[in-house]
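A.B. asks: I'd like to go over a predicted model; first the sequence, then the structure.
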Amino acid sequence: MKPTKDDHAVVDLLDVILRDGVILQADVIITVADIPLVGLSLRAALAGMSTMTDYGYFEEWDAAQRQLARAPNEHPLLPDDG
């Protein structure tokens, strides 16, 4: 059986990531001459906004952006036209 090139694989992967989400986690220790100098603990969540809000991430930001989209002239930081 020969391997085939699937052009839709990237699109399918992106669809799954946006629909279901993914958590990336990395622990890194930077050393010089076997002496640990800096330790990093990194964690990132990647998903579509509907998935993020379903899990409780960015709920306040999403609500504020939706409110701004409904009434852009009522934003407190934008200058008043009148």
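C.D. replies: Noted; the coordinates are in hand. Note that the coordinates shown come from a computational prediction; the quantities given were computed from them, not determined experimentally.
A.B. asks: hey, let's count contacts and neighbours off CA atoms from now on
C.D. replies: Noted.
A.B. asks: Give me the number of neighbouring residues for residue 20.
C.D. replies: The local packing of residue 20 (other Cα atoms under 10 Å) involves 14 other residues.
A.B. asks: ok now do it, which residues does it touch?
C.D. replies: The contact partners of residue 20, taken as Cα atoms under 8 Å, 6 or more residues apart in numbering, are 47, 51.
A.B. asks: Go again with 10 Å.
C.D. replies: When contacts are counted by Cα atoms under 10 Å, 6 or more residues apart in numbering, residue 20 is found next to 14, 46, 47, 48, 50, 51, 52.
A.B. asks: which of those are buried?
C.D. replies: Buried members of the contacts of residue 20, counted by 16 or more other Cα atoms under 10 Å: 47, 48, 50, 51, 52.
A.B. asks: Alongside the first one, take a look at this:
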Amino acid sequence: MKPVKNDTHAVVELVDVLLRDGAVIQADAIITVAGIPLVGLSLRAAIAGMTTMTEYGLFEQWDTDRRRELRHEKS
């Protein structure tokens, strides 16, 4: 079997998957000094295309409002 060169780049594939399927990143951290906890962080980010976001119920109101604004601008 002969090796085949793939013209698609990994970054392009990654962006395609993120926009199509989405990803959720969650991180928790506690900042301490001398063993004393000072600051707690809880971070969560959802990354996806708007179509995917609205399918999962995120940004529905924003999307509806924005589409309404665009319709008013066109008329």
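C.D. replies: That came in fine, so what should we check first? On a predicted model such as this, the values are computed, not experimentally measured, just so you know.
A.B. asks: circling back to that earlier point, can you tell me which of the contacts of residue 20 of structure 1 lies nearest to residue 66 of structure 1?
C.D. replies: Each of the contacts of residue 20 of structure 1 was checked against residue 66 of structure 1 using Cα to Cα; the closest is residue 50, at 12.8 Å.
A.B. asks: Which of the helices or strands spans that closest one?
C.D. replies: Per DSSP states H and E, residue 50 of structure 1 falls inside helix 49-54.
A.B. asks: how about the nearest residue to residue 41 of structure 1 once chain neighbours are set aside, secondary structure?
C.D. replies: Closest residue to residue 41 of structure 1 in three dimensions, ignoring its sequence neighbours and counting by Cα to Cα, 6 or more residues apart in numbering: residue 27, at 4.5 Å. Using DSSP: H, G, I helix; E, B strand; the rest coil, the secondary structure recorded for residue 27 of structure 1 is strand.
A.B. asks: got it, and residue 43 of structure 2?
C.D. replies: State at residue 43 of structure 2, reduced to three classes by three-state DSSP: strand.
A.B. asks: my read: it touches residue 30, true?
C.D. replies: No: in this structure, residue 43 of structure 2 sits apart from residue 30 without contact. The criterion is Cα atoms under 10 Å, and the distance is 11.5 Å.
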